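# Sequence first, then the predicted structure, then my questions.
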Amino acid sequence: MAENSNQPRDYDAVKGGENSAPVGGVVLGGLEGVRMRFCSPVVEARVAALKEALNYGTFGLDLVIQALNDESMQIKKAAYLLLRERQETKVKLALKKYNHWKFFECLHTLEGHSHYVESVAIAPDGQTVVSCSPGDEGIINLWNLHSGKLRTTNLFRYSAYVNCIVISPDGQNVIGGGSQEEGIAIWNLHTGELKNTLRGHLYRVKSVAIAPDGQTLASGSWDKTIRIWNLHTGELKNTLIGHSDYVRSVAISPDGQTIVSGSSDNTIKIWNVHTGELRNTLIGHSDWVMSVAIAPDGDTLVSGSWDKTIHIWNLHTGELRNTIKARSSHILSVAISPDGQTIFSSGENGTIKLWNLHDGKLRNSLKEHSKRVNSVAISPDGQTIVSGSSDNTIKIWGVR
């Protein structure tokens, strides 16, 4: 039997008496009633109408989807929140290219570090944030991503400054890069046990990255090299030499075959993980390359520079596809959303900017930090952003 969205339901009111049948009466509820209430000048009434519309199957769902383009920002946001967990194909298609980032705001401000926050990372299960501050003498903090509450502090105390952190793909280990004396530390995420220390760099480690298979660790250092390690045994497998200045950022491709490094020599280098062969050198930035990130498709490379630009490259050919001019701020960190549609950049001016990866258009600016934002991370489900700043705080961003 075909669905009739205007037939009375248990929660609809029918004119004509308490026990009247709908035949010959007037249905005051129903989808038409929802549509009428959605035309109310009162925002709260319109939001209530959207929630009720979902009781009316396909027709009600269409009304909520249409509300994504309403003139009212509050209505757009309400429609998005009602739709984002739904699994219908038409909903997924409607949200695929929808700019939900415009609804993002600061949900929590985390205060626990006594000095600037240099690096933040989110665990694969989307529950835990890890942060480090070089000025805190090796202390790493763990936080609940959703509540913002501090879970542990001092648990991961290290004898050296920790400049950068990453969490292993299996969510079991935290890896931190420190000074040349103490090298790279590997801790158990759950117990804080120091499992191993990898030494080999001649100067501080500025960036670490782990291959998706959890076997290979890459580290970039101010000694101008990239080192490749077996994460489990601690064996140094290779040393990549080619940059003429500090290596500030490293990233590993989703297939685990390629390492990308960004340097203070203004270049980006692309290497074979297994052989150490230099595949390409990308020249285009006019100042330090501060951060590199590879999109989930494995084809797109994004780089952020002190020259206030973000470059988007073809990872395989080295072709420069697009340049985003931030203008107002040096770029300190870049990250890419799990769906590969959005670039996140953090700046020296304390702002986080969200860009469309394909056309370079600005999607939103998040302005809550009072000093430079050194690191930005995105949760696996794409619903939460975390940022670490020189104002000694971490901020968690999302939609509520």
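That came in fine, so what should we check first? Residues are numbered from 1 along each chain as shown.

# From now on I want contacts and neighbour counts done on CA atoms only, so please keep to that.
OK.

# nearest residue to Glu137 other than its sequence neighbours?
Nearest non-adjacent residue to Glu137, counting by CA to CA, 6 or more residues apart in numbering: Tyr161, 5.1 Å away.

# repeat for Lys269
Nearest non-adjacent residue to Lys269, counting by CA to CA, 6+ apart: Thr281, 4.5 Å away.

# what comes up buried for the helix or strand containing that neighbour?
Counting by DSSP states H and E, the element that carries Thr281 is strand 278-283. For strand 278-283, burial by neighbour count (16 or more other CA atoms under 10 Å) applies to Leu278, Asn280, Thr281, Leu282.

# residues in contact with the third one?
For Thr281, the residues meeting the contact criterion (CA atoms under 8 Å, 6 or more residues apart in numbering) are Thr267, Ile268, Lys269, Ile270, Gly318.

# wouldn't the fourth one be in contact with Ser263 here?
Going back to what we said before, that points to Ile270. No: counting by CA atoms under 8 Å, Ile270 sits too far from Ser263 to count as a contact (11.7 Å).

# Comparing these two, which residue is more hemmed in?
Between Ile270 and Ser263, Ser263 has the larger neighbour count (other CA atoms under 10 Å), namely 28 against 23.

# helix, strand or coil for Asp297?
Here Asp297 is coil, with the state taken from DSSP: H, G, I helix; E, B strand; the rest coil.

# That one reaches Gly340, doesn't it?
Yes: between Asp297 and Gly340 a contact is recorded at 7.1 Å, counting by CA under 8 Å.

# neighbour-wise, which of the two wins?
Applying other CA under 10 Å to Asp297 and Gly340 shows that Gly340 carries more neighbours, namely 17 against 13.

# Wait, the more buried one touches Ala295, no?
Yes: using CA under 8 Å, Gly340 is in contact with Ala295, at 5.6 Å.

# circling back: do you know how far the residue nearest to Glu137 is from Gly138?
5 Å (CA to CA, to the nearest Å).

# For these two, indicate the residue with more neighbours.
Tyr161 (23 against 20).

# In addition, the following structure is provided for comparison:
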Amino acid sequence: MREHDLVSSSSAALEGLKGIRYRLRGGSTKEKVAALLEAFQYGPKGIDLVIQALGDGVREVRELALLLLSYSSEATAEQALWNYLPFAKMQCLHTLTEFNLDCYKPEQHHPYYFAIADYNNTLICYWDLSYKQSFVNIWHLETGQSKKDFDLAMAHEFGLGKSGKVCIISFQDFLWPLDTETQEPIGTYPDYLMRTVQAHPHCLAVCPTKQPLVATGYTQGRTGKLDIWDYQTYTRRLHHQFQDVALIPYDNSWNQSKLNLWLTTPLLFTPDGKFLVARFKQRLQNRLQMWNTETGELTQTLDNLPTLTVNSLANRLDGQVLACGIRENKACVWELISDRILYTSSGVAPCLISSDGRVLIYCTDNYEIVVWDLAMNRKLCTLQGHTAPIGYVAMSSDRNFIVSYSIDRKIKIWGVPESLKYL
């Protein structure tokens, strides 16, 4: 290559980086995302711009920067990730013990659903107290203060979608989409009442992010139905009738001898909404099926799994779909298409994996919470403070908060105190 060509190439790179830097400073969210993807192709100087984007005021930009850095081999990227991930500085910020449940013997009840609404950093806890009675608690993660409590009366199942902005409840054979903030039905009567053609669905799952998808499952004996619905267009994406197997129901016993089976749903969407994973029981074995929500095709079936729970799913940038859960009494992360196990630990349920497949959280027999960096294969921290087995763990998408529930009816909110954030 001639010297003139080298100079021209270098100048073009500098001009390209200058334009990327300009868009990252003042562009729209869409322009910033496109600029970050371009910057990633420019080597070390582009990585420097991606690192700077970790401080952007837009969450989507920060999350993409974090994801891109996890795929870089640059030493500066690794150090920036280590500095950015907040877990090493985490402490218990708040312990919640008051749930304001208006029911008989409230101390005997535990939540049926436990999740973080990312759009406003709140914890949402759903309780199915008795027939025709259910209750929701909402707390601010930053302050630990109760934001709102409300009664859903006749709801049977509950799930959050669109980063927590929408909650879907079921009653008899209807699904109701509600605005989480106002608890008002989305749409006009009677359009917001979606008939599922399933009397009393036994399980329900909602796509956690952008796709307006909800899955319902119904089992009677060894037969049943599985459906996927679009709750904005009121159309059905998939209908599957099964026999000789049963969707594994929620285990609400809170029995310490069943530590690895607590409160695990048989239906889970991947964060991008492209796949639904369903767990079935067949005699003494488990079956895992993976459905493409766009085509309705069965993508993968895993049979003969004696011990299996699936707690969460992730989409990696390279297209892999990861599952996190308990296999053969160990905490595992595996790739669903190939069924290749990527990581195992002696930990117990519940487990959790971040939506990009980078961070794994699992619990121990000593009631500790372990946070593990899968990309770097190292422990980030151990959170200690619970004095009873842990039944739920949730993490905010920006990784700033972890929330856990133990069977002694204590909720702990973990995060970085203000005094440590900028040290």
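Yes, it's here. From a predicted model like this one, the values you see are computed outputs, not experimental measurements.

# Between Gly340 and Ala295 of structure 1, which contacts overlap?
Residues touching both Gly340 of structure 1 and Ala295 by CA under 8 Å, 6+ apart: none at all.

# who touches the spatially most central residue of structure 1 in this structure?
By CA atoms, centre = their mean, structure 1 has its centre lying nearest to Ile378, at 1.6 Å. Neighbouring residues of Ile378 of structure 1 by CA under 8 Å, 6+ apart: Ile122, Ala335, Ile336, Ser337, Pro338, Thr384, Ile385, Val386.

# And for Lys361 of structure 1?
Contact analysis of Lys361 of structure 1 by CA under 8 Å, 6+ apart lists Trp355.

# All the helices of the stretch 151-300 of structure 2, residue numbers only.
Counting by DSSP state H, counting those that start in this stretch, the stretch 151-300 of structure 2 forms no helices at all.

# quick revisit: could you identify the buried members of the contacts of Ile378 of structure 1?
Looks like the contacts of Ile378 of structure 1 have Ile122, Ala335, Ile336, Ser337, Pro338, Thr384, Ile385, Val386 buried, using 16+ other CA under 10 Å.

# Next, give me the two most distant ones among the buried residues of strand 278-283 of structure 1.
Comparing all pairs in the buried residues of strand 278-283 of structure 1 by CA to CA, the longest separation belongs to Leu278 and Leu282, at 11.3 Å.

# Quick check: neighbours shared by these two?
The contact sets of Leu278 of structure 1 and Leu282 overlap at Lys269 (CA under 8 Å, 6+ apart).

# Check which helices and strands the helix or strand where Ser10 of structure 2 lies sits against.
For Ser10 of structure 2, the element it lies in under DSSP H and E is helix 3-26. Where contact means 3 or more CA pairs under 8 Å, 6 or more residues apart in numbering; DSSP states H and E, helix 3-26 of structure 2 is packed against helix 29-39.

# let's see 10 Å
helix 29-39, helix 44-52 (3 or more CA pairs under 10 Å, 6 or more residues apart in numbering; DSSP states H and E).

# Give me the angle between that helix and helix 29-39.
Interaxial angle of helix 3-26 of structure 2 relative to helix 29-39 (axes from the mean of the first three to the mean of the last three CA atoms, to 10 degrees): 150 degrees.

# from the chain's centre, how far out does helix 3-26 of structure 2 sit?
Here helix 3-26 of structure 2 is found 38 Å from its chain centre; the criterion is CA atoms, centre = their mean, to the nearest Å.

# contact partners of that helix?
Residues outside helix 3-26 of structure 2 that contact it (CA atoms under 10 Å, 6 or more residues apart in numbering): 2, 27, 29-39, 42, 45-46, 49-50, 52-53, 56, 61.

# Which among those count as buried?
Buried members of the contacts of helix 3-26 of structure 2, counted by 16+ other CA under 10 Å: 29, 32-37, 39, 42, 46, 49-50, 53, 56, 61.

# From those residues, pick the one nearest Leu69 of structure 2.
Val50 (7.3 Å).

# What is the aligned counterpart of that closest one in structure 1?
When structure 1 is aligned by TM-score structural alignment, Val50 of structure 2 is left unaligned.

# so who does Val50 of structure 2 touch?
Contacts of Val50 of structure 2 (CA under 10 Å, 6+ apart): 21, 24, 35-40, 44, 61-62, 64-69, 77, 80.

# one more time with 7 Å, if that's ok
Leu36, Ala39, Ala65 (CA atoms under 7 Å, 6 or more residues apart in numbering).

# now Gly148 of structure 1
Gly148 of structure 1 is in contact with His108, Leu110, counting by CA under 7 Å, 6+ apart.

# Next one: it from Ser337 of structure 1, what distance?
For Gly148 of structure 1, the distance to Ser337 of structure 1 (CA to CA) stands at 21 Å.

# Then Val174 of structure 1?
When CA to CA is the yardstick, Val174 of structure 1 and Ser337 of structure 1 sit 22 Å from each other.

# And Phe344 of structure 1, how close does it get to Gln257 of structure 1?
Distance, Phe344 of structure 1 to Gln257 of structure 1, by CA to CA: 24 Å.

# When these two are compared, which one has more neighbours?
Phe344 (22 against 13).

# Let me see the contact set for the more buried one.
If you count contacts by CA under 7 Å, 6+ apart, Phe344 of structure 1 has them with Val334, Ala335, Ile336, Ile352, Lys353, Leu354, Trp355.
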